[in-house]
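**Q** here is a sequence together with a model predicted from it:
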Amino acid sequence: MSGIAKTPEPPYYAVIFSSQRTEGDRGYGIMADKMVELASQQKGFLGVESARDKGLGITVSYWDSLESIKDWKENSVHKVAQDKGKTEWYKKFSLRVCKVERHNFFEM
């Protein structure tokens, strides 16, 4: 997962997940990679962008509909990751769902 996601013409939806991690990995890296792979196989998935420094991580996933986002939230493997996130991996996090109505891209 690198670079800027190539998304279709709006409208579509963005799920913005911002987090602060606990110390240590405890399987986080493997699960994060697995979630990106699994999400990319879900109906309605359009792309993902992610960045993390020592204190803050931000992952933005793009979806074609609110229904697709709901289906991803309810995915059984994703639910396992959500539970581990709350009990082991995150000090705190926020999740925001936004409708993208306009976008612009620049590439040199």
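**A** Done, it's in. Numbers count the residues shown, from 1 in each chain.
**Q** only C-alpha atoms for contact and neighbour calcs from this point on.
**A** Noted.
**Q** so how far is the first residue of stretch 79-94 from its last?
**A** Using CA to CA, to the nearest Å, one end of stretch 79-94 lies 16 Å from the other.
**Q** against that first model, consider the following:
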Amino acid sequence: MELKKPYYAVIFTSLRTDGDQGYAEMAEEMESLAKKQTGFLEMESARDGLGITVSYWESLEAIADWKANMDHRQAQKNGIKTWYTWYKVRICRVEREYEFNK
């Protein structure tokens, strides 16, 4: 899907602790909740040791609203306490994109 530019990407990279400990269920809930958030565009995720989730947003305000969401805030606290040994968040403005698709 071609997104109207510019838009913003939140890049969340992480290293997980061992075991699930409720992580998969919470990740599914957070994706479902994010999709209902005003300004959400789409999300991509991959995990093979290093986890990478990129969510795309219409504006910085939409990102701030998502960060402030109470359920999301609780998931963040759980992440620090239980699920992650390390994470980094980057917020980028996307002005150009291209892709290959066979």
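**A** It's in. Bear in mind the structure is a predicted one, so any value in this text is a computation, not a measurement.
**Q** could I get the TM-score for this pair?
**A** Taking TM-score structural alignment, normalised by the length of structure 2 as the basis, the two superposed chains have a TM-score of 0.97; 102 aligned residues with a CA RMSD of 0.8 Å.
**Q** how about the helices of structure 2, start to end?
**A** 23-36, 60-68, 70-78 (DSSP state H).
**Q** can you give the distance from stretch 81-92 of structure 2 to the centre of its chain?
**A** 10 Å (CA atoms, centre = their mean, to the nearest Å).
**Q** and what of stretch 37-48 of structure 2?
**A** Relative to the centre of its chain, stretch 37-48 of structure 2 is centred 5 Å away, using CA atoms, centre = their mean.
**Q** cool, stretch 2-12 of structure 2 as well?
**A** Using CA atoms, centre = their mean, the offset of stretch 2-12 of structure 2 from its chain centre is 12 Å.
**Q** ok, stretch 59-73 of structure 1 next?
**A** On CA atoms, centre = their mean, the centre of stretch 59-73 of structure 1 falls 9 Å from that of its chain.
**Q** returning to that earlier point: export the helices of structure 2 as JSON lines, with columns for mean neighbour count.
**A** As requested, the helices of structure 2 are exported to JSON lines (neighbours: other CA atoms under 10 Å):
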{"stretch": "helix 23-36", "mean neighbour count": "14"}
{"stretch": "helix 60-68", "mean neighbour count": "15"}
{"stretch": "helix 70-78", "mean neighbour count": "14"}
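**Q** figure out which of these is closest to Pro6 of structure 2.
**A** helix 60-68 (11.2 Å; CA to CA).
**Q** the closest one vs structure 1, average offset?
**A** Once fitted to structure 1, helix 60-68 of structure 2 is off its aligned match by 0.1 Å on average (mean CA distance after the TM-score superposition for structure 1).
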